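>>> Sequence first, predicted model second:
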Amino acid sequence: MGEIVNLNKARKARDKAEAKRTADANRLTFGRTKAERQTTQKERDRGAARLDGHRLDDAKDD
């Protein structure tokens, strides 16, 4: 016969584990210093500018 499980405790444990995963993800996303955020933004901007600089013009000669 199977093990007897308190469904209320199982539900709370599941919710607690999900909250921990969400908190870990938020720490990665929001848990950075202002300098780190600015550095990342500058790198993104630099990459976008470089990509835009390598685009070919879509000029039509009609």
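Done, it's in.
>>> switch to C-alpha atoms for all contacts and neighbour counts from now on
OK.
>>> What helix or strand is Asn26 located in?
helix 7-30 (DSSP states H and E).
>>> Could you pull up the contacting residues of Thr22?
Thr22 makes contact with no residue under the criterion CA atoms under 8 Å, 6 or more residues apart in numbering.
>>> Give me the most central residue, the protein.
By CA atoms, centre = their mean, the mean C-alpha position of the chain lies nearest to Thr29, the distance being 5.5 Å.
>>> adding another structure so you can compare the two:
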Amino acid sequence: MTDKPINLGRARKERARRAAKEKADENAVRFGRTKAQKEAEHAEAARAKARLDGHERDT
């Protein structure tokens, strides 16, 4: 055992902070993309749309 008593409220808050940080890190990995990645995806989608529109038949 430790020779110093612990503050249970502080320990509870620290545990909650740690859990929130772990969840935030997990979400950053799952959903996080850089601005450059977002712009590249947007540009690729625009190119694909333009390519499809170029093959459209006139009626």
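Received, thanks. Predicted, not measured: the structure shown is a model, and the values here were computed from it.
>>> Would you pull the TM-score for this pair?
TM-score for the superposed chains, counting by TM-score structural alignment, normalised by the length of structure 2: 0.52, backed by 36 aligned residues with a CA RMSD of 2.0 Å.
>>> that older thread, corresponding residue for the residue nearest to the centre of structure 1 in structure 2?
Under the alignment defined by TM-score structural alignment, Thr29 of structure 1 corresponds to Arg30 in structure 2.
>>> Give me the distance between its match and Ala24 of structure 2.
Taken as CA to CA, to the nearest Å, the spacing of Arg30 of structure 2 relative to Ala24 of structure 2 amounts to 10 Å.
>>> repeat for Arg17 of structure 2
From Arg17 of structure 2 over to Ala24 of structure 2 (counting by CA to CA), the distance is 10 Å.
>>> And Glu14 of structure 2, by the same measure?
With distances taken as CA to CA, Glu14 of structure 2 is found 15 Å from Ala24 of structure 2.
>>> that older thread, relative to structure 2, what is the average displacement of the helix holding Asn26 of structure 1?
With the two structures superposed, helix 7-30 of structure 1 lies on average 0.3 Å from its match in structure 2, counting by mean CA distance after the TM-score superposition for structure 1.
>>> buried ones in that helix?
For helix 7-30 of structure 1, the buried set under the neighbour-count rule, 16 or more other CA atoms under 10 Å, is empty.
>>> Tell me the helix or strand right after that helix.
Tracing the chain C-terminally past helix 7-30 of structure 1 and defining elements by DSSP H and E, one meets helix 34-53 next.
>>> now that following helix against helix 7-30, angle please.
Between helix 34-53 of structure 1 and helix 7-30, the angle comes out at 70 degrees (axes from the mean of the first three to the mean of the last three CA atoms, to 10 degrees).
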